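A.B. asks: would you be able to build a 3D model of this:
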Amino acid sequence: MHSILGRNHPTFALPWRTLLPYLVALHLLHLGSAQLRVVAPSLHVTAIVGQDVVLRCHLSPCKDAWSWDIRWIQHRSSGFVHHYQNGVDLEQMAEYKGRTELLRDGLSDGNLDLRITAVRSSDSGSYSCTVEDGDNYAEAVVNLEVSDPFSQIVHPWKVALAVVITLLVGSFAVIIVFLYRKQVLPAPSPPKSL
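C.D. replies: So this is what the prediction gives:
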C-alpha cells in the first residue's frame, strides 16, 4: 500500500525536500515585513484656514522612534514637510518653515504625530509619514482637507455683481430724482421785454 501512495518513492520526497527551505525562508521574510507598520488612526483630517492641526501616525507594534529617520512628505510636491533624524529637525520645504513640529513627547511610545500651525488652503492634500531604522521601513498616508469659510462666502464674481447692481440702482435713483424735480418745479418764465 505504501508504494501505491508513493510515500517511499524517491521522486515524491525530492520536491518537498528542496521546497522546504524556500518555504521556511518565505515565511520568515513575511514575518519580518510584518514586524513594522505605520498606522494612521484617521486617514482623513479636516481643518479651517488659520487653525492648528495634528496629523497622527504611530508605529505598530509600539517602538521607541527617538533615533529613527522620520519624514512627513507632501504628495503634491514630493517635498519634505518635516524631516527628523536622531533628535534633530532637518531640511523642509520653505512654505512649511516655522509652521511644523514633530511632537517629540510621543516618540518613545512610537507616536509620529506632526503639528502644522496656521494651516493654509494650499496645505490641503495627501501626506506620507515614513519611518526608517536600518532595514526597517514603513509608511502611512493621511489626507488633509483645509477649508476657507470666507472664500466660500465671498467670491470675486459676487463682489463684481454687487458693484454693478449698486451702480445701476444709483443711476436710476438719480434719473428719477431729476425727472421728478423737472415736473414739480415750474418752468422758468421767459424774460420780460422792455
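A.B. asks: going forward, measure contacts between C-alpha atoms and count neighbours the same way
C.D. replies: OK.
A.B. asks: check contacts around Asp133.
C.D. replies: Taking CA atoms under 8 Å, 6 or more residues apart in numbering, we find Asp133 in contact with 68-69.
A.B. asks: next: the one 4 residues further on.
C.D. replies: With contact taken as CA under 8 Å, 6+ apart, Tyr137 is in contact with 36, 130-131.
A.B. asks: let's have these in CSV, adding distance to Ser3.
C.D. replies: Supplementary listing: the contacts of Tyr137 in CSV, determined by distance: CA to CA, whole Å:
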residue, distance to Ser3
Leu36, 47
Thr130, 56
Val131, 55
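A.B. asks: can you tell me which of the residues you listed are buried?
C.D. replies: For the contacts of Tyr137, a burial check counting by 16 or more other CA atoms under 10 Å picks out 36, 130-131.
A.B. asks: for the contacts of Tyr137, which one is nearest Arg76?
C.D. replies: Taking CA to CA as the measure, Arg76 lies nearest Thr130 of the contacts of Tyr137, at 15.8 Å.
A.B. asks: let's compare: structure for the following, please.
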Amino acid sequence: MLERSSCPGPSRRLGNQGSLLPGSRTPCKERCLPPWLLGSSPSQDRLVWRGPVTLGFFPLVSWTGQFRVIGPGHPIRALVGDEAELPCRIYPGKNATGMEVGWYRPPFSRVVHLYRNGKDQDAEQAPEYRGRTELLRDTMGEGKVTLRIRNVRFSDEGGFTCFFRDHSYQEEAAMELRVEDPFYWINPSVLVLIAVLPVVLLQTAVGLLYLCLQHRLRGTGRRVGCRGPVPETRNTGPLGACWPDGQF
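C.D. replies: Next comes the predicted model:
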C-alpha cells in the first residue's frame, strides 16, 4: 500500500525565516528511506511503501529434479546383420538407476526397449525387437546409457526416441538410424561381372588342362609300324591291321 508519510519525531520544520513551526513534522530521509530512494529534494513528501519490502533480487530457477536429454548429434550408421548402438544421456549428469529409461519408435510409440524399477521390461517390447536389444548400463550412474540392437535389419532404419522419466518429470531426445547394405557401393554391372568371372575362369582352366594333356601325349607316344605278308602295303597287316614296331 502506498501513502504519503512523514517521519514523526521531535524535530520541527524550518519556516521561511528559519524558525521552527510547532507541531510540524518533516520527512526524514535519513530514517524513513535511504537517500537513493528519496531523491535530492528534502522539502517534498515521499511515497512510502507500508507493507513487506520486496528487494530487487530475482530468485534463481531451481533445477532440482529437472534435466535435459541429449542424443547423438548425427545419424547412427549400421550395416545389415551387424550391431547398432544408440547412445543417450541426461544433462546435468546424475544417477539414473532409479529412473525409467526407454526407446520407442514413432508414429505409434512402438516400444523398442524399456527399463523400469531397476530391470528390463521385455514383455512390453514390440515383437520385432524381442531378443535383439540390450541396455548397456555401465555408466548409468553418470546418467549415460546406450541401447544396442543386434542383427540390424532394413526395417530398423528411421527415427528413434530416447526418454528419461524421474517420477512425473520426463524429457526425451530424437535420433536417427541409417541401415546400409555391405555392397551398396558396388555397381550392378560389377556384381554381374563378379558372378560370371568364376565360370569363365573355370572354363579357361579346363581348356588349358586339356591342351596340356594333349601335348604330353604327343610327346611321349610310341611310333607305330605295320608288318604282314604283303610288303608293298606298309603300315597294314594282312587284314589291314597295324601293330606297334617290335610286337612281332
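A.B. asks: returning to what we had before: please flag which of the buried ones among the contacts of Tyr137 of structure 1 sit within strands.
C.D. replies: Among the buried ones among the contacts of Tyr137 of structure 1, the members falling in strands are 130-131 (criterion: DSSP state E).
A.B. asks: between the buried ones among the contacts of Tyr137 of structure 1, which sits nearest Trp66 of structure 1?
C.D. replies: Minimum distance to Trp66 of structure 1 across these is 11.0 Å, recorded for Val131 (CA to CA).
A.B. asks: alignment lookup: the closest one to structure 2.
C.D. replies: Residue pairing (TM-score structural alignment): Val131 of structure 1 is matched to Phe164 of structure 2.
A.B. asks: contacts only, for that match.
C.D. replies: By CA under 8 Å, 6+ apart, the contact set of Phe164 of structure 2 is 69, 90, 99-102, 170-172.
A.B. asks: Phe67 of structure 2 touches Pro92, doesn't it?
C.D. replies: Yes - counting by CA atoms under 8 Å, a contact exists between Phe67 of structure 2 and Pro92, whose distance comes to 6.1 Å.
A.B. asks: structure 1: strands as residue ranges?
C.D. replies: All strands of structure 1, identified by DSSP E, fall at 37-39, 44-48, 53-55, 58-60, 69-74, 79-85, 88-89, 100-102, 114-116, 125-133, 136-147.
A.B. asks: how near is the match of Val131 of structure 1 to Pro106 of structure 2?
C.D. replies: 17 Å (CA to CA, to the nearest Å).
A.B. asks: try Ala84 of structure 2
C.D. replies: Computed as CA to CA, the Ala84 of structure 2 to Pro106 of structure 2 distance reads 18 Å.
A.B. asks: more neighbours: the two, which one.
C.D. replies: Each of Ala84 of structure 2 and Pro106 had its neighbours counted (other CA atoms under 10 Å), and the higher figure belongs to Ala84 (23 against 11).
A.B. asks: residues contacting the equivalent of that one over in structure 1?
C.D. replies: Structural correspondence for Ala84 of structure 2 with respect to structure 1 (TM-score structural alignment): Val53. When contacts are counted by CA under 8 Å, 6+ apart, Val53 of structure 1 is found next to 47, 115-117, 119.
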